[in-house]
Each structure stands twice: as C-alpha cells, then as structure tokens.
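# I would like the atomic coordinates for the input below:
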Amino acid sequence: MAENCVIVSAKRSPFGKYLGSLSEMEPLDVGVKVAEATLSAPGKNLKENIDQVFVGNCIPSAFETGSVTGRQIGLKLGMDVFTTTVDTACCSPLTALRMALWGMRLGELDSALVIGVEAMSRVPHSSRQLRTGVRIGEVKLPDPIFPINYPGYNSVAVDASDGAEKYDVSKRMLDTFAMGSHLKWADAMKEGKFDDEIVPIKVRKGRNEYLFSQDEMPRPNGNIALIQMLPTVFGAKSTTPGNAPGLNDGASAMVVMTEKKAKSLDLPILGTIVDQAGETDMPSGISWIPAKAIKKVLERNKITIDEIDLIEINEAFAAMPLVSTKILAGGDEQKWYG
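Coordinates of the predicted model:
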C-alpha cells in the first residue's frame, strides 16, 4: 500500500483583481515570494528537503520570459532540483499537485514544492504578423484571454449556463449562491481565517508603495438585487459578471511530503491527502465535471457522499458547485439546496 502523503506548509498571496494591485508586478516575483514564505513557514527552512518543484501555469506569455515557468522559479529560489511546469488551464496547480503525489506514491519522491501562479493582467496582445513583417493592410492584435474558449466550441460562459439549464438550476440560484460566496469571504476575513495563509506583497503603483494584504475581487457590500440586474454575457442564458469568475493575479504554494518524511523532520501535518482523481468531459460538460471526479474518488475508496462533512468545489462559475452538488445529491432537493 502506498504511503500517506501529507501537507506540511501552505501559503498564498492576496489575489489581485484584473489591472489591480499586482498588475505591474512580474508574476515570477510573486510566485517566488509565496514559495519562500511556504518553505519557511514550519519554523525551519525546507529548501534543502525538497526533491522536486511542480508549477501549474496556463498563460506563460504573462511572464517577461514566457517559458518553463517552474525552472525560472526554481532558479530564483536557488534550488538545483528538477522542475516541471504543467498547463491544464484552470486546473493547472491541482494537476501539478497530482503529479507530485504520483511521484511520492511511486517511491520516486519524498517531498515536493507545488506552486500555482497566474497574472491575467500581464497577458499581452500578440501578433504573428510581426515576425515576417506587414507589407500592406491592418495589423491584428488578438487577445489570448478574450473570449475564453476552445476553437470551434462555445465560450465557457455559455457552457456553464447550458449546464445550469440542463439540471434546472435557475439564474436566481446562481446569483444567490455567488452573492453568498462574497459574504462567506467577508465573514472569514473578519474572523482572521486568512491571516495564516496570506503572504503580504509589497507593490508599487506610480510613486506609491504599499503592502498588499487583502483579496481585491470579493464584494461583501454587494446585494442580490444589483447582481440580478447584471446582463448576461457571450450569448449565455444565465451567466453574468455576477455569477462568473473574474480575471485575477496571484500565486499559491504548498509543500507536500510522505508522512514518513514529515515525521522524520518533526513537521506539523496540516492535512493528509488520501486520494486524488482527474476527470474531464466535452467542453459542454464543464459544470458537472467536479461531480464526476468526486464520484470516482468516493467509489474507489468505498465512501458514500453522506460520509463527507464538507465539499469544496472551485466556483469558476456558480453553475459548477450547484450542478455538481445536485448530481451528487441524487435528486434529493432537500439535501442539495435545503
């Protein structure tokens, strides 16, 4: 049986809004600052105890040197270990974590530093025409982040909306759930729940320098009436700026180890990763893919959904957690939304 894998340290930057506090900062530096804090968080420097670095990043063109992001971060950290950079879009950091866990469960690794970093504000417009020169006519500067879709398929906003419609999740439910997330964030912030995980970042805007220490995107003072007035986007029936994800800048990191390695270093164990799974579907299935992955892990470990106390699903769109949990509830409306 494979040895347990545990989390011994985890940190993140505050997340900046699009063109916000982190927009003028090289994302490589944000990733490095968060990684350094993560490596020193347990009260001892873990740099010498890391076997490999895994980085998830989906838009490398945001970096001044847009290639092998993981290698660049490893070098800036002064680490001479092997690095891996992976792009699976929004799932990139979780895929990086899965790869680290594979290495440990195969016995190849005892430890890993896992990082996720993005800077949507820094993604440049691009032109393939400039390489060979433009003899005549207009120069096109396409935007890699607008719209977000696979060629030949709908925008992800449309796919999320269609999934909600298929499972009879109303726009009001989407808006209400989204507003609830802002309020939950506000409560957690007031209670200091993020204090131990956020790494403040010193930023400069023009002549001003300040310490950026709080997420910029959440809107705790919003209200459901205003959210419901927002127009739908990209031709979607129910997706609006109020129940869809924003574009963000930031980084996160964690150190994972085999339980044996963590205990040998007398490190605190923040959590144990029992199992992991990756699932996908056609782009139109974006809202129910989390349910597929959760079912896969539960079945493999012979656990029922009723034995789970808390399910956390990335709210890329409000449709994801609502559709996926409705599927997991097996049609029991009270269990799902009661």
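# contacts and neighbour counts: CA atoms only from here.
Will do.
# quick one: the helices in the stretch 151-300 of the chain?
156-166, 171-190, 224-229, 259-264, 289-300 (DSSP state H, counting those that start in this stretch).
# out of those, flag the one nearest Ser21.
The minimum distance between Ser21 and these falls on helix 171-190, with 18.5 Å, by Cα to Cα.
# contacting residues around the closest one?
194, 218-220, 222-224, 227-228, 238-239, 242-243, 318-319, 322 (Cα atoms under 8 Å, 6 or more residues apart in numbering).
# go with 7 Å
Phe194, Pro218, Arg219, Pro220, Ile224, Ile227, Gln228, Ser238, Gly242, Asn243, Ala318, Ala319 (Cα atoms under 7 Å, 6 or more residues apart in numbering).
# run the chain-centre distance for stretch 197-210.
Distance, stretch centre to chain centre, for stretch 197-210: 22 Å (Cα atoms, centre = their mean, to the nearest Å).
# contacting residues around Lys11?
So Lys11 contacts Val34, Thr38, Glu197, Ile198, Val199, Ser252, Ala253, Met254 (Cα under 7 Å, 6+ apart).
# any chance of a ChimeraX selection covering the buried ones in those?
Only the buried entries of the contacts of Lys11 go into this ChimeraX selection, using 16 or more other Cα atoms under 10 Å:
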select :34,38,197,198,199,252,253,254
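# next up, for comparison:
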Amino acid sequence: MTDRLRSVLTHLNSIASPRDKLLQKNPDDVVITLAIRTPLCKYKSGALKDTTLDGITFRMLEAVRAKLDLDPAAVDDICLGNVRDGKAAYYCRAAALAAGFPNTVAAHSSSRFCSSGLTATAHIANEVSSGLIDVGIAIGAEMLSEGNDRLDRPFVDEILSNPEAADCMLPMGITSENVAEQFNVSREEQDRYAVESYRRAEAAQRAGWFDDELVPITVKKDGKDITITQDEIRYGTTYEKVAKLKPSFQENGRSTPGNSSQITDGAAAVVLMKRSKALELGQPILAKYVGAAIAGLPPRIMGIGPTLAIPKLLSRYGLDLHKDIDIVEINEAFASMAVYCRDTLKLDWNKMNPRGGAIALGHPFGMTGVRQIVCGLSEARRTKQKVLLTSMCLGTGMGMAGLFVSEQ
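Take a look at the predicted model:
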C-alpha cells in the first residue's frame, strides 16, 4: 500500500459514521459461522419434558458437529451457558465427547442467570479475540422441566441484615410486580403487550420464518422416540382471554401466566472464530460479534436491566439506538419489564422482538442469550438488515446486552 493510499484510507475512516465503522470488515473480527437452535418446548408437558440437561447438550452438539462442515478437531473450546445445574461443566465435556468431538476439545460452563447464554458467547468470543483459541462453540441450554431453581436455604444472617442483599432472594415474579408498581405499568398495558408477542410468534411460525434457525432433534417422550421440528406456540391468544387470568405472584398483582415468559425447555448454539480463520477454513460468515456490556442495579427491580446495559454498550461504539440499530431482541421475562424497557428506551416496537419474544416462545434461562442471537440473525437475513442488539434482565439485579452485525 502506498503512503498516499494509506493516507486516503485513514482520512475516509476518520469521517466515517459510527455505523459505517461498525460495518467494516477486518481480519481480526470475531465472526459467527453457524447459529442454530432446537425447538422450544413447554415445561412438564412438551416434547422435551423427559430430556435432561446432558441429553439436550449432547443433541445440540451432535447437530453442531453435523452442520459444521469442519473437522471437529479444529474446535478448541466449548462453553455451556446454564443457570440451574452446578454439574453443567461435567455435562458439557461428556456430551462433547459423545457427540464426536475429540478429547483435544476443551469444555466448560458459565452461569450468570438469564444472560448465561450471552455470557458463554462473550467468553468464547474473548478467547478467540485474545488468541487463546482459534475456534469455539457457545451453547445456551436449560431444561426447566427438571425442577426448581430457587435457593435451597436462606442467606446467612450477615447477608440478610443488608436489605439490598436480602432482596437477591426475591422471587422473579415479585420483582416484576415491583417494576409494575414503581413505574406504573398497568395490567392492561402488560396484557396487550403479551397478546402482540403471541400474535407475532404465531405469524412467524405460520410463515416459516423460524425454519432456517431450527434443527430437528429426536428425543424420548413417555418412553417413545419422537422427532421435534417446531416450537410449541399457543395459537389464537386474544386480549379477552389473557385479561381473564388471575395474578400469579400476589393478590391484586399485575403479572399473570399470560403476560409472563413461558416456562420452556430448549438449547441453542453459535460457532465463533476470527474472520481470517473462517476464510482460511472456507466457513460461511453469518455475522460479526461486536461486543457486550453488563450493568448492575437494585435487585428488587431487576427487570429494568436492559435500560442500563443497552446505553452502556452503545456508548462504547458511539451508536444511536434509533438511527443505527435495525433489530432489537429484549427478553420478555415479564411484560412489566418489556413495556418499561420499550417505553423508557423509546424503542420503535416494530424493531423490537419482531417474531415475538419469551412470553410467546418461552424463556429457558441459559438458552435465552444464544436464542436471541440465532433468532435475530435469522430475522436480519430475512429482512436484509444489518445491526442486531440483544439484551435481557438478570436475577439479583443486572442487565446485559450484546451487539452483532449480520453479513448475510
């Protein structure tokens, strides 16, 4: 490159907008070369009700290996994002070996409540970026049909004596009620939001929009082999039906089974490597991983976390939420927090969860962070849009956000 050309390129870069800079491609970019997920199935009654965490992790990794178009030995590390099971690292390592990855492929787990899948993605991306590994897989999985995730004992007295620390024990439904009461999110607003989530998910499934992100898996249900190919979505949900439901968490509350995230089982995975490595290995580049941000807040109103994490992330890149972001996936843990985040961030609702969210699709805690990436990138392909932002609130009072650029 001549000095003059280098000077011209430097000048052009200096006057490029933040979005233009975001869309630039460099050899050291961390990119996603595969993004897939299992169908989402209802808790205790759905197709995955008899499947365990090690079972779904095995099937997810088996599907990744089958679609990878790459020697499995090229993978250096796998991270499983999971909330409820302290044995997740065991399951990830054993499932990888059983799924056909050689014993040279390392494995571990990550747990940060509802961002565990996004945290796993960030872990693998950071390993790739730092040069610790060349190729990695991030999985998010949760089998809520297996049991309760609440603490099995109270905190010690020294912790309980601090009111804010004690709030970390609050059931998530109570934090939803706190958000609704403190920020005046009405029951009607929540119910109408929920109905739209159901409508979008139903429309997306009928139109086949989920098809390119799903991998069919075969599992046992009630002792028989079944193959699952579609999400278990409730059709025909109306405002009148949702408005009749009783509060779930407190008398005269505003959060109900109809406007809270469905309790659901499932898993999702993404493969990450540097752009230079993807080109060397002949891998398709679906998207660029840009970065992530985490923020803390009072545990009693944990649901508003995205309103802190999103501005924190976008400020790093000089991006404007309204002008520069094309698709926003905010986890619908509860309609109270979804409505609050939408309105506080002044989001265009057409950009937010265009295929519906966790109220309609479900919220397997550890899966959600990866599911949002997989679903958001599929929507970006369909609509030929570029910049995807994902975010979620986290138990004990946190928010996390991730930023991606679709290249398909």
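# where does the TM-score land?
The TM-score (TM-score structural alignment, normalised by the length of structure 1) is 0.83; 309 aligned residues with a Cα RMSD of 2.7 Å.
# picking that back up, among the contacts of Lys11 of structure 1, which are located in strands?
Ser252, Ala253, Met254 (DSSP state E).
# got the residues you listed as JSON lines, with distance to Gly163 of structure 1 columns?
Conversion of these to JSON lines gives the following (distance: Cα to Cα, whole Å):
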{"residue": "Ser252", "distance to Gly163 of structure 1": "29"}
{"residue": "Ala253", "distance to Gly163 of structure 1": "31"}
{"residue": "Met254", "distance to Gly163 of structure 1": "33"}
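# from these, pick the one nearest Gly107 of structure 1.
When those are compared against Gly107 of structure 1 (criterion: Cα to Cα), the nearest one is Met254, at 19.5 Å.
# and the closest one, what does it touch?
Ser9, Ala10, Lys11, Thr38, Leu113, Val114, Ile115.
# how about Ala96 of structure 2?
Ala96 of structure 2 neighbours (Cα under 7 Å, 6+ apart): Phe58, Leu61.
# and it, what's its match in structure 1?
Matched by TM-score structural alignment, Ala96 of structure 2 corresponds to Gly74 in structure 1.
# related to what we said a few turns ago, okay, the helices of the stretch 151-300 of structure 1, which one's buried deepest?
helix 156-166 (a mean of 23; mean count of other Cα atoms under 10 Å).
# what range in structure 2 matches that helix?
Using TM-score structural alignment, helix 156-166 of structure 1 pairs with 172-182 in structure 2.
# any idea how far the matching stretch is from the middle of the chain?
For stretch 172-182 of structure 2, the distance to the chain centre is 22 Å (Cα atoms, centre = their mean).
# what's the answer for stretch 88-102 of structure 1, then?
10 Å.
# swap in stretch 84-96 of structure 1?
That offset, for stretch 84-96 of structure 1, works out to 9 Å (Cα atoms, centre = their mean).
# tell me the spacing between the aligned residue in structure 2 for Ala291 of structure 1 and Arg19 of structure 2.
Under the alignment (TM-score structural alignment), Ala291 of structure 1 pairs with Thr307 in structure 2. As for Thr307 of structure 2, its distance to Arg19 of structure 2 is 21 Å (criterion: Cα to Cα, to the nearest Å).
# and the aligned residue in structure 2 for Arg105 of structure 1, how many neighbours?
In structure 2, Arg105 of structure 1 lines up with Ser129, judged by TM-score structural alignment. Residues lying near Ser129 of structure 2 (other Cα atoms under 10 Å) number 17.
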